[in-house]
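Participant: Pasting the sequence and the predicted coordinates here, then a few questions.
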Amino acid sequence: MNNKFNKALLLALCTLSTGLYIGCNNPPQQNNTIVTVQDTVPQKVSESLAADTLSHQNIGFGVFDDSRKQLILVDDEEHPSNVKALSYVWSNEKAYPFEFVKMQKESEDYNGRQTPENFNNIPGAVFQLREKLSPGEAYAFLANDNFHKTRKAVSVKKELADANKSSVVAELKKSYQSPIKNIKLIATTVEKDSVFLAQLAPVADTLTVLLIAKSHTNPTLFIQEFKAEYDEISTWRVDDGGQFPMEDFDILNVFHYNNKIELVTSFPGAEGGNLSFITPDKQNRYHTLKEAYVYWSPL
């Protein structure tokens, strides 16, 4: 009897010990529900993604026909990547949309002159404006839709006035450690921007002229330097005697972008002229993003 009791007690103790062992060596069941936590910290946008993507392939220059209903892209060494993407032409601050019409081939009568009278003979991309433009400049700046969306065109007025009393003079003297031989105000805008041309005192046979743009609300000077050496061959234009003809230098368009002033310039000479789109770099020095030369010398 006692043996049976002892065996039963031993069996119960073994069963209890086994249960305790299994319970201690098996972790409790995990709750498999996954909780998603949303990151509320704003993600920083890469500067490279936010940077302006404008390049010489997005812009160009054109010449109007006599009716000012069409224009043709002026040939240059850096063609736009897609001429059909060009969609606007500017006359001062006003943008006019246009559509691509055709690629015109050079005619047998083409004499190399890119003028309205010679329009039908010039090779290049032809565009049709949606409306006729009023009389104005024969040459104009073209760009794509993204340029039109990201830039603010500002009305500009040509001036030609002495600017010796401008505060810009003192700033230039300090920056260049040079007297200012001549300075002219050549353009103003409705936003009260000012554009100047200043000639530094010559150093030996080197001549330096500065193009300066200044905002009414920002003290920063945006500057482009024209440097050349003068000898018996003309420095700037035919028979100019080494003088920079400030009265001939034109500002066709002014654009505001990212607190900076971008310019479209025209510098005509006796036989042709230069058209340029210039934009400031991080040091506020203008660099030429696009340039074209047009030839109009009479036969």
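Facilitator: Sure, I can see it. Residues are numbered from 1 along each chain as shown.
Participant: C-alpha from now on. contacts and neighbour counts both.
Facilitator: Will do.
Participant: All the helices of the stretch 1-150 of the chain, residue numbers only.
Facilitator: 2-25, 47-50, 145-150 (DSSP state H, counting those that start in this stretch).
Participant: Pick the most deeply packed of those.
Facilitator: Ranked by mean neighbour count, the helices of the stretch 1-150 of the chain are led by helix 145-150 with a mean of 14 (mean count of other Cα atoms under 10 Å).
Participant: Just the residues contacting the following helix or strand past that helix, thanks.
Facilitator: With elements assigned by DSSP states H and E, the helix or strand that comes after helix 145-150 is strand 152-154. Contact partners of strand 152-154, identified using Cα atoms under 8 Å, 6 or more residues apart in numbering, comprise 92-94, 189-191, 253-257.
Participant: Mind doing that once more with 7 Å?
Facilitator: Applying Cα atoms under 7 Å, 6 or more residues apart in numbering, the external contacts of strand 152-154 come out as 93, 189-190, 254-257.
Participant: follow-up on the earlier one: okay, the helices of the stretch 1-150 of the chain in TSV with distance to N82 next?
Facilitator: Listed next are the helices of the stretch 1-150 of the chain as TSV, based on distance: least, Cα to Cα, whole Å:
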stretch	distance to N82
helix 2-25	72
helix 47-50	22
helix 145-150	12
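Participant: are any of the contacts of strand 152-154 buried, and which?
Facilitator: 93, 189, 254-256 (16 or more other Cα atoms under 10 Å).
Participant: which residues touch T279?
Facilitator: Counting by Cα under 7 Å, 6+ apart, T279 touches 262-263, 286-289.
Participant: I'd like to know which of the helices of the stretch 1-150 of the chain is closest to Q224.
Facilitator: Minimum separation from Q224 across these (Cα to Cα) falls at helix 145-150, 22.1 Å.
Participant: Distance from the chain centre to the closest one, please.
Facilitator: The gap between the average C-alpha position of helix 145-150 and the chain average comes to 10 Å, counting by Cα atoms, centre = their mean, to the nearest Å.
Participant: which one among the contacts of strand 152-154 gets closest to V156?
Facilitator: Among these, and counting by Cα to Cα, the member closest to V156 is T189, at 4.3 Å.
Participant: I figured that closest one hits S155, correct?
Facilitator: Yes: in this structure, T189 is within contact of S155 by Cα atoms under 7 Å, at 5.5 Å.
Participant: Got another one to weigh against that:
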Amino acid sequence: MQRSQAIVFRNNYRLNPVYDLYKNGGTDLRKIVCALMGLMLVAGVFGSSASAGSTASATGELKSEKLAFGYTDASGKRLLGFESVKPGRFTQAIYAPGAILSVKFQKHQKLSSKSTGRQNEWNFERDQGEIYQVVQGKIERNSTVLLAEKDAFIGHEFLKFKPLSKGTFSKNAIGQIEKTKKRKVLHQGLIGQVNHDNQIGIVEYARVKGKKPLASLVMTTPSGPIFEDFEGNDDPQSTWRVSDGGKIEADWFGVLFVTKSKAGYSIGYEWYGDEGSSLKVVQQKGTKFRLVEQGYRYTAGI
């Protein structure tokens, strides 16, 4: 599924986005507590020191408070960022691998009584959020973007990334994945590649009795694979996302960027679903990806 097709695909359903997030996020109390703590950190409840910020910049550690998601209007020259504190601090928009444009905050836009609740180009003027103007150039219409502060990616090298409509991991890579996860790979597919050694894709593992379905976003590297795991449920029609038919496909994912720093690899991606897109920025921590920032863009058809 190409990106343009994915937009049409996810606009043909009327489902509940909160339920979608529930299915995608799970109900693990530990995760909920961690998420609440993250919000408190962003709000400044726990505070932070200048030295800690300097250390993060030196190592390339990404910070949630320096990033936010948004989307473009029909012209591709304006963005609507999801509501945030001090929106003027965001000066860059990342919309595709290696593609970054400068933006300038204009104003806060209030929710219109005529809003459809959708976060797309057709409801742009009625949706609530922060309006930004692209300083020079434009972005593809109705696109998801990642807004960033000027110093959000200090110490990062933005890597070239080639999306792939087909392809699979090598037998050697699958062997490493299966050895690490102690599960056989049932289905797999590539999202794209940085180079011969660095590929990004989706794998779904064979079911194990007594355990929930498991899939992973995987990035192969010379030192071994890096994983972000997705735990599913026993609903055959909504295993990973609402109305996914029990499937998780590589072409339902789009990559916004791939970077490398002293902290490791980082990926920004969009996971297209029936109702909308799950949006994430993740960063390597050992053999796993930690969550840095997440969002959800509701685009279900009316």
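Facilitator: Structure received. Every value quoted in this text rests on a predicted model; they were computed, and no experiment measured them.
Participant: Mind checking the TM-score on these two?
Facilitator: Once superposed, the chains reach a TM-score of 0.75 (TM-score structural alignment, normalised by the length of the first structure), with 247 aligned residues with a Cα RMSD of 2.3 Å.
Participant: got TSV for the buried ones among the contacts of strand 152-154 of the first structure, with secondary structure too?
Facilitator: Below are those laid out as TSV (DSSP: H, G, I helix; E, B strand; the rest coil):
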residue	secondary structure
E93	coil
T189	strand
V254	strand
F255	strand
H256	strand
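Participant: Do a quick rundown of the strands in the stretch 101-250 of the first structure.
Facilitator: 124-129, 139-144, 152-154, 156-162, 180-189, 194-200, 206-214, 221-229, 250-257 (DSSP state E, counting those that start in this stretch).
Participant: What range does the last one cover in the second structure?
Facilitator: Alignment note (TM-score structural alignment): strand 250-257 of the first structure is matched to residues 254-261 of the second structure.
Participant: Centre of the chain to that stretch, how far?
Facilitator: 10 Å.
Participant: After superposing, tell me the mean distance of it to the first structure.
Facilitator: Superposing on the first structure and averaging over aligned pairs (mean Cα distance after the TM-score superposition for the first structure), stretch 254-261 of the second structure comes out at 1.6 Å.
Participant: Touching that stretch from outside, list them.
Facilitator: Outside stretch 254-261 of the second structure, the residues that reach it (Cα under 7 Å, 6+ apart) are 59-60, 94-98, 155-159, 265-271.
Participant: hmm, which of these are the buried ones?
Facilitator: Neighbour-count burial (16+ other Cα under 10 Å) applied to these gives 60, 94-97, 155-159, 265-271.
Participant: In the first structure, point out the residues matching the longest helix anywhere in the second structure.
Facilitator: Secondary structure assigned by DSSP state H gives helix 29-43 as the longest helix of the second structure. For helix 29-43 of the second structure, there is no aligned range in the first structure, judged by TM-score structural alignment.
Participant: so how far is that helix off the chain centroid?
Facilitator: Using Cα atoms, centre = their mean, the offset of helix 29-43 of the second structure from its chain centre is 18 Å.
Participant: which helices and strands does that helix pack with?
Facilitator: For helix 29-43 of the second structure, there is no helix or strand it packs on, judged by 3 or more Cα pairs under 7 Å, 6 or more residues apart in numbering; DSSP states H and E.
Participant: separation between the residue of the second structure positioned farthest from its centre and K86 of the second structure?
Facilitator: Residue farthest from the centre of the second structure, counting by Cα atoms, centre = their mean, is K209 at 30.4 Å. Distance check for K209 of the second structure against K86 of the second structure: by Cα to Cα, to the nearest Å, it reads 49 Å.
Participant: My guess is A198 of the first structure contacts V209. True?
Facilitator: Yes: assessed by Cα under 7 Å, A198 of the first structure is found in contact with V209 at 5.6 Å.
Participant: ok, back up a step: so which of the strands of the stretch 101-250 of the first structure gets nearest K7 of the first structure?
Facilitator: Ranking the strands of the stretch 101-250 of the first structure by proximity to K7 of the first structure (Cα to Cα) places strand 250-257 first, at 96.4 Å.
Participant: next SSE after that closest one?
Facilitator: Counting by DSSP H and E, what follows strand 250-257 of the first structure is strand 260-268.
Participant: Return the mean post-superposition distance for that next one against the second structure.
Facilitator: Looks like 0.9 Å for strand 260-268 of the first structure (mean Cα distance after the TM-score superposition for the first structure).
Participant: That strand vs strand 206-214, what angle?
Facilitator: Strand 260-268 of the first structure and strand 206-214 are oriented at 130 degrees to each other (axes from the mean of the first three to the mean of the last three Cα atoms, to 10 degrees).
Participant: Touching strand 260-268 of the first structure from outside, list them.
Facilitator: Applying Cα under 7 Å, 6+ apart, the contact partners of strand 260-268 of the first structure are 248-256, 273-280.
Participant: What of stretch 18-28 of the second structure?
Facilitator: Contacts to stretch 18-28 of the second structure, defined as Cα under 7 Å, 6+ apart, come from residues 240-242.
Participant: redo that, cut-off 8 Å
Facilitator: Residues contacting stretch 18-28 of the second structure (Cα under 8 Å, 6+ apart): 230-232, 238-242, 275, 278.
Participant: Is it possible to mark the buried ones in these?
Facilitator: 230-232, 238-242, 275, 278.
Participant: Export those residues as JSON lines, with columns for distance to K179 of the second structure.
Facilitator: Converted to JSON lines, these look like this (distance: Cα to Cα, whole Å):
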{"residue": "F230", "distance to K179 of the second structure": "18"}
{"residue": "E231", "distance to K179 of the second structure": "18"}
{"residue": "G232", "distance to K179 of the second structure": "21"}
{"residue": "S238", "distance to K179 of the second structure": "28"}
{"residue": "T239", "distance to K179 of the second structure": "24"}
{"residue": "W240", "distance to K179 of the second structure": "23"}
{"residue": "R241", "distance to K179 of the second structure": "27"}
{"residue": "V242", "distance to K179 of the second structure": "30"}
{"residue": "E275", "distance to K179 of the second structure": "35"}
{"residue": "S278", "distance to K179 of the second structure": "29"}
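Participant: now, the most widely separated pair of these?
Facilitator: Most distant of those, by Cα to Cα, are E231 and E275, 19.5 Å apart.
Participant: Let me know how buried the equivalent of G273 of the second structure over in the first structure is, in neighbour terms.
Facilitator: Aligned by TM-score structural alignment, G273 of the second structure pairs with G269 of the first structure. Using other Cα atoms under 10 Å, G269 of the first structure has 18 neighbouring residues.
Participant: Relative to A228 of the first structure, how far out is the residue nearest to G269 of the first structure when sequence neighbours are not counted?
Facilitator: Closest residue in space to G269 of the first structure, ignoring its immediate chain neighbours: R237 at 6.1 Å, by Cα to Cα, 6 or more residues apart in numbering. Distance of R237 of the first structure to A228 of the first structure, computed by Cα to Cα: 12 Å.
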